[in-house]
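A.B. asks: Sequence and predicted structure are below.
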Amino acid sequence: MQLSPSAHTDTFCRDHLPPADDWPALRFDLPELRYPERLNCAAELLDGAIRRYGPDRPCLRTPTETWSYGDLRQHTDRIARLLTDDHGLQPGNRVLLRGPNTPWLVACWLAVVKAGGVAVTTVPLLRAGEIAPLIDLTRPAIALCDHRFTDALHTAAGDRLPVLPYGADHPDDLTVRAAAKPARFTAVDTAADDVVLLGPTSGTTGRPKATMHFHRDVLAIADTFSRHILRPQPDDLFTGTPPLGFTFGLGALAVFPLRAGAAVLLLERATPAELADAAAAHGATVLFTAPTAYKAILATGRAAALKGVRRCVSAGEHLPLSVWEEYRRTTGIRLIDGIGGTEMLHIFISAADDTIRPGATGRTVPGFHAAILDDDGHPVPDGTPGKLAVQGPTGCRYLADDRQRTAVRNGWNLTGDTYVRDSDGYFWFRARDDDMIISAGYNIAAPEVEEALLTHPDVTEAAVIGVPDPARGTIAKAYVVLRPGVNGDEAKTTELQDFVRHTIAPYKYPRAVEFVPELPRTATGKIQRHRLRAGEGGVD
């Protein structure tokens, strides 16, 4: 493995890449994936779009304002100048970003990348106790945070991390200070294989991991899934619900529209009904959200308003066939299903239009290869369940984490999913292989919820599993053993749920709680979650 000369003066990321022997095999089969050795993806996305389409095209919209591509470049370049001139940002420094989906978050991300920094974007729902270990892991030089979400960040960071708020009318605010800077910034001449982002992911243990992705990786997701499956047009308007702090949202609501010269409607937070209404009101043509949101849109009767949407993408969890069929009957639209992951950066199996086979996730996206393997890493015959393994232009590279060796084997990225491939090359989801619960598109690590419950003084034991739910697909259910003398009633259930909401991100709380006298364990004391799953109608 030969890397290009790095532009990073802060060599933290290069120094903490996994050993070469633990890397996945990378494949650049398509001509469009053969990028130049020197590449800054922010300059290519933003300045490249302006070269092709001009500065006056609408770019970022909200329900109340619109930024053109020229506006976005001015804000981006001014922020980059502020970071380098006033805060001494050096190429390779990590910058923590925190905030909901707004134009300013996009501008901050692009500015960090243009300046040669490494973006670490987090969702605003994280609590201080979840942010602190991420800071320890990634060691950012500065944090840029929406002014409404600074409290938890200050609690997590203490005095070890400068926090620069944005979005307020205050003299110390980033937006005010950047306005005084020149509106031109020359992007740092980074290498195509310089690390550009650290994508946080909790993993099945709840201990944070960060996936390391290069400048070329950011363009690769646009030049594979977006180019070949989504096929956006410059006059498209994207919208959706995935946070920009998830790589799913970064691609869907920033990288893909910018690469195509299109516009995006950014919504800070929207219920499924609000999402449908906003998409209809603003004329959105490309929609990204989770299967549970599509199901909720159908339940509210709002689906008919989306008949003008050209592309509807479902990802983040398994798309039930019943939802696909009802959505097609109601709107005439064939939902585009897909599986991706933070480790691979975005979607690598999908299908669109007449190539869709209802119920299947799809086929490998051009540029990627997938196989079904047995426990020993050998391919299994078509029709046989096994572990989904993927190769392509992107791949799993954990930041200084020994879990790299289990995520990548023999050059294959293992997704943690059981799939079946049919004789036509379509992949059919069967189950998750681990303790990750995927609920309404959010990843919830069962052990993390258990640890939160065990900090409550009335809880002596806890085990959490995923159980089917008609609204959210899957929910976290907790089996709890209380200390003697404490009643496991409805009030205690509510108390424990509220306790978890305030301990970790609120979407992780157990939506069902069952009090039990003891948990099933092996002779060595290990909790037998398979017995709990079997009791819920799961497969042992």
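C.D. replies: Now that the structure is in, tell me what you want to look at. Numbers count the residues shown, from 1 in each chain.
A.B. asks: from here on, contacts and neighbour counts on C-alpha atoms
C.D. replies: Will do.
A.B. asks: give me every residue that touches Ala400.
C.D. replies: Neighbour list for Ala400: 16-18 [criterion: C-alpha atoms under 8 Å, 6 or more residues apart in numbering].
A.B. asks: I figured Gln497 hits Tyr507, correct?
C.D. replies: No: Gln497 lies out of contact with Tyr507 (C-alpha atoms under 8 Å); the separation is 10.7 Å.
A.B. asks: Same drill for the two, tell me which one is more crowded.
C.D. replies: Summary of the neighbour comparison: Gln497 and Tyr507, criterion other C-alpha atoms under 10 Å, with Gln497 having more neighbours (21 against 17).
A.B. asks: The more buried one and Val513, how far apart?
C.D. replies: Taken as C-alpha to C-alpha, to the nearest Å, the spacing of Gln497 relative to Val513 amounts to 8 Å.
A.B. asks: let's bring in a second model and compare:
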Amino acid sequence: MASTAHLDTFARDRLPPPEQWPELLFNEDTQYPPRMNCALELVERHVREGRGARVAIRYEQDGARHAVTYAELAALSNRIAHVLTGDMKLVPGNRVLLRGPNNLMMAASWLAVVKAGLIAVPTMPLLRAKELKQVIDRAQVGAALCDARLRDELDANLAPGGAQHCPGLAQVRYFNGSGADALEAAIAGKPDAYAACDTAADDICLIAFTSGTTGQPKGTVHFHRDVIAMCDLFPRHVLKPGPDDIFCGTPPLAFTFGLGGMLCFPLRAGASTVLAERLTPESLLALIQSWRATIVFTAPTFYRQMAALAPGYDIASLKKSVSAGEALPDATRQSWKAATGIEMTDGIGGTEMMHIFISSAGADVRPGAIGKVVPGYVARIVDEAMQPVPPGTVGRLAVRGPTGCRYLDDPRQAAYVKDGWNLPGDTFMADADGYYFYQARSDDMIVSAGYNIAGPEVESALMRHAAVAECGVVGMADAERGQVVAAYVVLRPGVPAGEDTRAALQAYVKAEIAPYKYPRRVIFVDALPRTETGKLQRFRLRQMAEQQAAADGGAGQP
């Protein structure tokens, strides 16, 4: 590791021991100098090279449209950096909690934090005080920048004597508000120029907490070079954006999928991004139409709903669509393509790996496959002994590249990294041509009467039925079979949730895939449990299945 610029070495001191790190691989795309600051690479580089007048961020507020240039974004983030290190007297290595939806001040605050050599700890807007306390305590956060509209839950962490009080959280500034503690008031009159911290490429700039599909978030530690590496691999080789592209989408900046797609990818390319809060499928289509966006990032749930609505909007400007965050059902891919003519770019990544490492686009898409390994990464399918398996064999996905898992002081590091390989927890199959086919999360494999059944395969079959709006499939305990396949189904409006519909869905799945995979339990629900990023929370479905099995005495339907 290079000589650190951090005076506060809390996070650096709590990196995993070297023997638990993944092996890191670098190529011509990811050879970086020993010292770099990713905020300068993303914004100031364009100003320095004469592109300061180009638009970086677009947004709408109070009915008016706004465009912020690279030069203006640099100046805004510089003024915030002056507040952080001048008024708040933070020093390199201090952790700063960021809390806000996708808007200009949230983006500028992230850039300011890393520019100042501090460590950004972004949090999802919907987190409650108890969840914020977990993050604050684990990362030993001493300061926060928060959207004023989200202050209530954070304020609970500031209240002395309260159940969620975090005594270490000493300073907070609120943006998009007013009053003595408003960030806008603090930056007024601050210089537009700022001498960025001379950080090492391997200085920590981000602690990203996992989005909580397991219910137990983990802090993943990333370096300045990791941020730039995620911009120089998947976007460069698969997405291939240009400076005239306009990005848009739904993933929050607090989620690495959103940090890349909504901010870092467009900035690295000298392009622009449209930041918007609280999007719906309808308003996202309207945004694409209004801003003439060319690239969209969102989850399969949105694409499924947008496909039915797309004919009502002029989205001819849209050229590329990226799906990630959860398995993409083929039915959703095909309905989106039929509605828009766009071949979906599917991808698998993860908070631990920073962003997407397997994906294909356009003519390289193969039916049923997520894609090939993104150049700069290597992957293989391994058995329980970490030995490679032949093509066509189902096993565990193992990945290496310039980014990798480094949990903040967490014993689960030893389970994620083995023999220098990252194990994201996914079951895959690879063919002889190097295409990777997702089967399930490793803990989503259902073993029923000796058969291995991948929940997402059953979901994909159910999704092809006209009555199904969305569904989630998990294993349910069963005295006779060990487990049975249980499907939690949200029906389309007007479809009756009765025994006839249940039987019809079961018969349909039997005809679509191997009959032993059909859902012996079909439970109709009004909605599925999802994270703020739209990812299905299977652990909650498993909890529901456990409760149902206990109530039934472990007896599945025949």
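C.D. replies: Perfect, thanks for sending it. Computed from a prediction, not measured in an experiment: that's the story for all the values here.
A.B. asks: follow-up on the earlier one: considering the contacts of Ala400 of structure 1, which are maintained in structure 2?
C.D. replies: Retained in structure 2: 16-18, out of the contacts of Ala400 of structure 1 (criterion both residues aligned by TM-score structural alignment, their matches' C-alpha atoms under 8 Å).
A.B. asks: For Pro133 of structure 1, state which of those residues is nearest.
C.D. replies: Within the set of those, His16 lies nearest Pro133 of structure 1; the separation is 16.8 Å, counting by C-alpha to C-alpha.
A.B. asks: Could you find the closest non-adjacent residue to the aligned residue in structure 2 for the closest one?
C.D. replies: For His16 of structure 1, the equivalent position in structure 2 is taken to be Arg14, counting by TM-score structural alignment. Beyond its immediate neighbours in the sequence, the residue positioned closest to Arg14 of structure 2 (C-alpha to C-alpha, 6 or more residues apart in numbering) is Asp409, lying 5.1 Å away.
A.B. asks: again with Leu335 of structure 1
C.D. replies: Ranked by C-alpha to C-alpha, 6+ apart and with sequence neighbours excluded, the top spatial neighbour of Leu335 of structure 1 is Cys312, at 5.4 Å.
A.B. asks: Over to Ala432 of structure 2?
C.D. replies: Pro391 (5.4 Å).
A.B. asks: For the corresponding residue of structure 1 for the one you found, list the residues it contacts.
C.D. replies: By TM-score structural alignment, Pro391 of structure 2 lines up with Asp382 in structure 1. Remark: with contacts taken as C-alpha under 8 Å, 6+ apart, Asp382 of structure 1 is in contact with 420-423.
A.B. asks: For the match of His16 of structure 1, the count of nearby residues, please.
C.D. replies: Arg14 of structure 2 has 15 neighbouring residues, counting by other C-alpha under 10 Å.
A.B. asks: Could you do Leu319 of structure 1 as well?
C.D. replies: Per other C-alpha under 10 Å, the neighbour tally for Leu319 of structure 1 reads 26.
A.B. asks: Surely it is within a helix?
C.D. replies: No: when classified by DSSP: H, G, I helix; E, B strand; the rest coil, Leu319 of structure 1 is found to be coil rather than part of a helix.
A.B. asks: and the strand or helix carrying His82 of structure 2, what other elements does it pack with?
C.D. replies: With elements delineated by DSSP states H and E, His82 of structure 2 resides in helix 70-82, which encompasses its position. With contacts defined as 3 or more C-alpha pairs under 8 Å, 6 or more residues apart in numbering; DSSP states H and E, helix 70-82 of structure 2 has these neighbours: helix 45-48, strand 55-61, helix 104-115, helix 183-187.
A.B. asks: Filter the contacts of Asp382 of structure 1 down to the ones in strands?
C.D. replies: Using DSSP state E, 420-421 are the members of the contacts of Asp382 of structure 1 that sit in strands.
A.B. asks: Would you mind putting the contacts of Asp382 of structure 1 into CSV with neighbour count and distance to Thr460 of structure 1 alongside?
C.D. replies: As requested, the contacts of Asp382 of structure 1 are arranged in CSV below (neighbours: other C-alpha atoms under 10 Å; distance: C-alpha to C-alpha, whole Å):
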residue, neighbour count, distance to Thr460 of structure 1
Val420, 24, 40
Arg421, 24, 43
Asp422, 15, 46
Ser423, 10, 50
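A.B. asks: how close does the most centrally placed residue in structure 2 get to Phe265 of structure 2?
C.D. replies: Nearest residue to the geometric centre of structure 2 (C-alpha atoms, centre = their mean): Phe257, 3.4 Å. Distance from Phe257 of structure 2 to Phe265 of structure 2, counting by C-alpha to C-alpha: 10 Å.
A.B. asks: And for Arg304 of structure 2?
C.D. replies: As defined by C-alpha to C-alpha, Arg304 of structure 2 lies at a distance of 24 Å from Phe265 of structure 2.
A.B. asks: Compare neighbour counts for these two and give me the winner.
C.D. replies: Neighbour totals were compared for Arg304 of structure 2 and Phe265, and Phe265 leads with 27 against 22 (other C-alpha under 10 Å).
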